[in-house]
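Novice: Could you look at this predicted model? Sequence included:
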Amino acid sequence: MKYPVAIEPGSDTTAWGVVVPDLPGCFSAADSGLDEALDNAHEAIAAWMEEAIANGQAIPRASSIDKLAKSGEFDGWIWAVVQVDPAWMDERAERVNITLPRRILALLDNKASLAGESRSAYIAQLALQTAVSP
């Protein structure tokens, strides 16, 4: 899935501004240029989606750049596209087989029990807490 982003060019004294029009309130900035602006946009999109999923909100489909550019809201800005892995939005469970030392499994099971969760749910929570971007 590709999301268009509008980038307001920065200068020596101002940051580059980044807005993701299809995701209300999703924005970012960068100090060192276009590459950093796109990297930060990707992180902002990931954080926005994670929050939306956690709150049970739907993820809006991406619009075309042509449609967004015609609105005139971002005249003079640079348009780019940020690729997002669609699996990031897929909530279907998938069985996996992992190999861990028994000591680690015992630690996981103990912590999962203390948290009132299954091993799988506990591992998923750990992954979500440490996820930076899809």
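Specialist: Now that the structure is in, tell me what you want to look at.
Novice: rest of the way, CA atoms for contacts and neighbours
Specialist: OK.
Novice: could you show me where the strands are in the protein, in order?
Specialist: Using DSSP state E, the strands assigned to the chain run over residues 2-8, 16-19, 27-30, 78-83.
Novice: can you redo those strands as TSV with mean neighbour count?
Specialist: As requested, the strands of the chain are exported to TSV (neighbours: other CA atoms under 10 Å):
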stretch	mean neighbour count
strand 2-8	22
strand 16-19	22
strand 27-30	22
strand 78-83	15
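Novice: Can I get the ones you listed in TSV including distance to D90?
Specialist: Shown next, in TSV, are the strands of the chain (distance: least, CA to CA, whole Å):
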stretch	distance to D90
strand 2-8	16
strand 16-19	24
strand 27-30	23
strand 78-83	16
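Novice: Okay, one more to line up with it:
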Amino acid sequence: MQYPVYLHKENESHALGATIPDFPGCFSAADAEEELPRMIQEAVELYFEGEDMNIPTPSAIEQLEHDPRYHGGTWKMFDIDLTKVMG
């Protein structure tokens, strides 16, 4: 399922940060953009590990892009395999 991810980078010496707003407190980072899908998938799996939570419906980027917590970065949709977190 496609979920919006907020991507941000402080400067060239830092990794690319990824925040997944539909999963509160779930975030990841990668040194290269090509690594992001794998790192985001891993973060979501860890987020649900040992928890009995409902899987949220993906938010539209338009709902999130004006949130002041997500300023200065970019938005991108990522496919997250939720079959790996469903009990």
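Specialist: Yes, it's here. Predicted model only: the values in this text are computed from it and were never measured.
Novice: where does the TM-score land?
Specialist: Here the TM-score for the pair of chains, by TM-score structural alignment, normalised by the length of the second structure, is 0.80; 87 aligned residues with a CA RMSD of 1.9 Å.
Novice: Quick one: closest of the strands of the first structure to Y122 of the first structure.
Specialist: Judged by CA to CA, the one of these that comes nearest to Y122 of the first structure is strand 78-83, at 28.9 Å.
Novice: mean deviation of that closest one from the second structure?
Specialist: On superposition with the second structure, the mean distance recorded for strand 78-83 of the first structure (mean CA distance after the TM-score superposition for the first structure) is 1.2 Å.
Novice: which residue lines up with V81 of the first structure in the second structure?
Specialist: Alignment note (TM-score structural alignment): V81 of the first structure maps to M77 of the second structure.
Novice: now K67 of the first structure
Specialist: K67 of the first structure maps onto Q63 in the second structure, by TM-score structural alignment.
Novice: And the match of V81 of the first structure, how far from T19 of the second structure?
Specialist: 12 Å (CA to CA, to the nearest Å).
Novice: same thing with F27 of the second structure?
Specialist: From F27 of the second structure to T19 of the second structure the distance is 4 Å (CA to CA).
Novice: where along the second structure do the helices fall?
Specialist: 36-48, 61-64 (DSSP state H).
Novice: Go through the ones you listed and pick out the most buried.
Specialist: Burial of the helices of the second structure is given as mean neighbour count (mean count of other CA atoms under 10 Å); helix 36-48 ranks first at a mean of 17.
Novice: residues touching M1 of the first structure, list them.
Specialist: Counting by CA atoms under 8 Å, 6 or more residues apart in numbering, M1 of the first structure touches 62, 83-86.
Novice: Thank you kindly, that will do.
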